[in-house]
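**Q** From the sequence below, what's the structure:
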Amino acid sequence: MSTESEPFKIEVAQRVKRLPPYLFGRINTMLYNKRRNGDDVIDLGMGNPSDPPQDLVIEKLSEAARDPGNHGYSKSNGIANLRREVAAKYMKKYGVRLDPDQEVITCLGSKEGFSHMCLAMMGPGDSAIVPAPFFPIHVYSVALASGNVIALEVADSEKFLSDIAYTCETLYPRPKLLILNYPHNPSSVVVEQSFFDEVVKLAKKYGFMVISDFAYADVAFDGYKPPSFLASPGAAEVGVEFTTMSKGYNMAGWRVGFCAGNAEMISALATIKGYYDYGMFQAIQIAAILALRHTDAAVEEQSQIYQSRRNALCESLARLGWTVDPPKAGMFVWQQVPEPWRSRMSTMDFAMMLLEKGNVAVSPGSGFGPAGEGFLRMSLIENEARLRQAVRQIKSCLREAEADFTAEPAAVS
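**A** All right, here's what the predicted structure looks like:
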């Protein structure tokens, strides 16, 4: 009889097992290894802002951090003055009146708030409609809340609305939640206010709640003004909207996000957050107030910087012979892989080739679900010179790969 005991088995929860493998893992591993080996990889994959916040915001953070009174636990729904500032921005920018005490809550970045809102709204057997291709957290948050995902393609806005109605008519039980994301990540699709007007009508007709992920509210080009879901009549009766200071304010690592809208949904999120966290560091909240109050011009200037980068990338890709559709908003170019490469290999393999042979990292569209296959997401976080250099490296990589591909039959014979 063996004296050795059986290895202890760790049995993780089913909610963890439901999560798919991280599809960007292969690219991130190669990117890390190449940089460790000294390669200068131009990273157009992750949308991680590379520019700093305004000096006065950093100085206010430093000043507030020196105040001993700011180092205790903070209320999980955010300090009153910050919530008032969010309400003031909605009134000024979108004409939306919000009660800062009942209809606004702060989050540790919009991603945390979004995830906890799904936990507050969904349970086993509930379904949520998400736009496809999808930003991963829109799917994974539903899965972690034990809900089911219905992915509807977002490219054609009118068809998307029609598909929502059809799904509600034919599915039982009906979807409990509709998740929206405009300007859309990854595809950069945009809508006008009339789209949200129709969403509110559908929500009231079919009884679903709405979560609008408005992460790219402050990054738009060529005069386009992204509309707020909450600006549509009756929107606050059926849903909420998440915003963030990560993009336009260059405060991604600060983790400052907000949820605004329906008071009952806000209350439910506050209940969940009350159990999970003690709120944001108060010094960060104080600095965020200053940013919201005094840096509108800087946010607009940052948007212009992204527009210049968009122009540089799109013009360079067009000179390469690629068909380009410049985005009207957001931090990404959603680029279809050109032929013959789209027919020869998967988007993941194409992205791996660009990284391995061209030292350019991009996000393969398949990482955003099946609807993303055949596309690349290319971020605008690098400056214009680096973006143009990235396209030159892509050109050299594809020329070399084409030569190898052409030579293969001769080598086989």
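**Q** contacts and neighbour counts: CA atoms only from here.
**A** Fine.
**Q** So which residues of the stretch 251-400 of the chain form helices?
**A** Along the stretch 251-400 of the chain, counting by DSSP state H, counting those that start in this stretch, helices occupy 263-276, 282-294, 296-319, 341-344, 347-358, 384-412.
**Q** Minimum distance to Ala231: which of those has it?
**A** helix 263-276 (15.7 Å; Cα to Cα).
**Q** Now that closest one: buried residues?
**A** For helix 263-276, a neighbour-count test (16 or more other Cα atoms under 10 Å) marks 263-273 as buried.
**Q** for stretch 275-283, same thing?
**A** Neighbour-count burial for stretch 275-283, with 16+ other Cα under 10 Å as criterion, is recorded at 279-283.
**Q** quick check, nearest of those residues to Gly321?
**A** Nearest to Gly321 among these, with distances taken as Cα to Cα, is Met280, at 47.6 Å.
**Q** Please provide the structure for the following sequence as well, for comparison with the first:
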Amino acid sequence: MTELAQRLLDLPRSSFATTTGRIDQLIRAGEDVVNLCQGNPDLPTPPHIVEALREEVLDPATHRYPAFSGLLELKAAIAQWYADNYSVRLDPEQEVAILFGAKAGLVEISQCFLNPGDVCLMPDPAFPDYWAGVVLARAHMHTVPLRRENNFLPDYAALDPAVCDRAKLMFLNYPNNPTSVTAPVEFYEDTVRFAAKHKVIVASDFAYAALGFDGQAPVSFLQAYGAKEVGVEFISLSKMFNMAGWRIGAVVGNPDVIAAINLIQEHYYVSLPPFIQRAAAAALTGPQDCVHELSKIYEHRRDIFVAGVRAAGWDVEVPRSIFAWLPIPGDGGSVAFADDLLTRAKVAVAPGRWFGKYGEGYVRVSLLAPEDRLREAVARLAEF
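**A** Okay, the predicted model is just below:
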């Protein structure tokens, strides 16, 4: 067989896929595994969105190829959603691009703006899929540590100015995966000033938008003055509407970046099925009670989990999103700890090391599991 291209050989391998295979093996062997490893919503898509999809599928007009860059009605719905929730004004035609899930756009943006040898500022820990686009672009990742003492926010003053001047792109993600912290608007204002000074494009991953806890809605990067001049923001319908299997997201903001994303997508994807786009528009413009209710469900799950592990003597910060970021006891390493936990207690969590060097010493726990399974996990963790 012909050898694969080097760019594919260099792609990071998914530890999540390997662990999922092991979990499946244990389940097939009759073991009861509580899987808190992945961020895969366990609740169904709200009925009114499913019904909207059913109606759109029955419309023959949705059986044809749509416009390459997506339906204007969905872009307008996204713009209206931003106006309603964040008081951010967007031009639907110039400042919104439709994505085959936010993940696709987060890989594409590196290929749009990074040449071989260019520098990308990469938070650590971070969602591992950010790395793939940088690798495919043959660019270089410069680590930006996210430390507990700085509330897991980048410390721009600690970065080498010479490296920052060479950088073309930087990733951010708040509410953060895996640390679960949120960012205030003041941080984003600092980010805009930093990006403008060093001429860096900001790629803000806002995958957990609208899922706010304790009565506090997450802040959008675009709420900072001048944000559209330096970057874009990625949103996903996967978490806030339980539409993970629908694979639909968007990127909004700087029109030059949006044009580049649309260009590369013409060659990769062309466009999402029209019936999915129309149903997504219905989700964004329809009743938002389902989103608020989902936030309450996740907040309740968080409270159950935190109370349980604290009662067991585990020092845990209160999560601000759908993950808990737990410091591990001892010094054996997060991968060994997670492996031991799965082997002995049959609870699956994600080692912090999977998210980068500075993720070591932690494990990430997903709260996307029914309440009874979270209680079972707490009991097993306490015994473990």
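**Q** With distance to Ser212 of the first structure as extra columns, can I get the helices of the stretch 251-400 of the first structure in a markdown table?
**A** Listed next are the helices of the stretch 251-400 of the first structure as a markdown table, based on distance: least, Cα to Cα, whole Å:
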| stretch | distance to Ser212 of the first structure |
| --- | --- |
| helix 263-276 | 13 |
| helix 282-294 | 21 |
| helix 296-319 | 21 |
| helix 341-344 | 33 |
| helix 347-358 | 29 |
| helix 384-412 | 31 |
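**Q** right, and the ones you listed - which one's nearest Met30 of the first structure?
**A** helix 347-358 (7.7 Å).
**Q** in the second structure, what residues pair with the closest one?
**A** Mapped onto the second structure using TM-score structural alignment, helix 347-358 of the first structure spans residues 334-345.
**Q** likewise stretch 178-194 of the first structure?
**A** Taken onto the second structure by TM-score structural alignment, stretch 178-194 of the first structure occupies residues 170-186 there.
**Q** what's the answer for stretch 381-389 of the first structure, then?
**A** Counting by TM-score structural alignment, stretch 381-389 of the first structure sits on residues 368-376 of the second structure.
**Q** do the same with stretch 104-121 of the first structure
**A** The alignment of stretch 104-121 of the first structure onto the second structure (TM-score structural alignment) covers residues 96-113.
**Q** Measure how far that stretch is from the centre of its chain, please.
**A** 12 Å (Cα atoms, centre = their mean, to the nearest Å).
**Q** quick one on the thing from earlier: contact partners of the match of helix 347-358 of the first structure?
**A** 33, 328, 347-353, 360-363, 380-381, 384 (Cα atoms under 8 Å, 6 or more residues apart in numbering).
**Q** Now with 7 Å, please.
**A** Applying Cα atoms under 7 Å, 6 or more residues apart in numbering, the contact partners of stretch 334-345 of the second structure are 328, 347-353, 360-363, 380, 384.
**Q** now stretch 227-237 of the second structure
**A** Here stretch 227-237 of the second structure has contacts from 101-102, 192, 195-196, 201-207, 221-222, 243, 248-254, using Cα under 7 Å, 6+ apart.
**Q** Kindly recompute the last result at 6 Å.
**A** 102, 192, 201-207, 243, 249-254 (Cα atoms under 6 Å, 6 or more residues apart in numbering).
**Q** same question, stretch 287-294 of the first structure
**A** 57, 60-61, 82.
**Q** can you give me the helices for the stretch 101-250 of the second structure?
**A** 102-113, 129-136, 161-166, 185-198, 227-230, 237-240.
**Q** so can I have a markdown table of these showing mean neighbour count and distance to Leu342 of the second structure?
**A** Below are these laid out as a markdown table (neighbours: other Cα atoms under 10 Å; distance: least, Cα to Cα, whole Å):
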| stretch | mean neighbour count | distance to Leu342 of the second structure |
| --- | --- | --- |
| helix 102-113 | 22 | 28 |
| helix 129-136 | 21 | 24 |
| helix 161-166 | 14 | 41 |
| helix 185-198 | 17 | 37 |
| helix 227-230 | 21 | 43 |
| helix 237-240 | 22 | 26 |
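**Q** so which of the ones you listed comes closest to Leu294 of the second structure?
**A** Short answer: helix 237-240, nearest of these by Cα to Cα, at 7.5 Å.
**Q** Over in the first structure, find the residue span that closest one aligns onto.
**A** So helix 237-240 of the second structure is aligned with residues 245-248, judged by TM-score structural alignment.
**Q** Please report how far the residue lying closest to Asp165 of the second structure once chain neighbours are set aside lies from Gln223 of the second structure.
**A** Leaving aside its sequence neighbours, Asp165 of the second structure sits nearest to His198 (Cα to Cα, 6 or more residues apart in numbering; 5.0 Å). With the distance defined as Cα to Cα, to the nearest Å, His198 of the second structure ends up 21 Å from Gln223 of the second structure.
**Q** Over to Arg344 of the second structure?
**A** In terms of Cα to Cα, Arg344 of the second structure sits 46 Å off from Gln223 of the second structure.
**Q** higher neighbour count, those two?
**A** Gln223 (18 against 11; other Cα atoms under 10 Å).
**Q** To which residue of the first structure is that one aligned?
**A** In the first structure, Gln223 of the second structure lines up with Ala231, judged by TM-score structural alignment.
**Q** And for its match, nearest residue in space, chain neighbours not counted?
**A** Val96 (5.7 Å).
**Q** Give me the neighbour count for the one you found.
**A** Val96 of the first structure has 19 nearby residues by other Cα under 10 Å.
**Q** in the second structure, what residues pair with stretch 296-309 of the first structure?
**A** Against the second structure, stretch 296-309 of the first structure falls on residues 288-301 (TM-score structural alignment).
**Q** For the matching stretch, give me every contacting residue.
**A** With Cα under 6 Å, 6+ apart as the criterion, stretch 288-301 of the second structure contacts 211, 213, 240.
**Q** tell me the secondary structure for Asp40 of the first structure?
**A** coil (DSSP: H, G, I helix; E, B strand; the rest coil).
**Q** Can you tell me, leaving aside adjacent residues, what's nearest to it?
**A** Asn359 (6.9 Å).
**Q** Same check on Pro53 of the first structure?
**A** Asn250 (5.0 Å).
**Q** wait, that neighbour sits on Asp55?
**A** No. Applying Cα atoms under 6 Å as the test, Asn250 of the first structure and Asp55 come out as separate, 11.5 Å apart.
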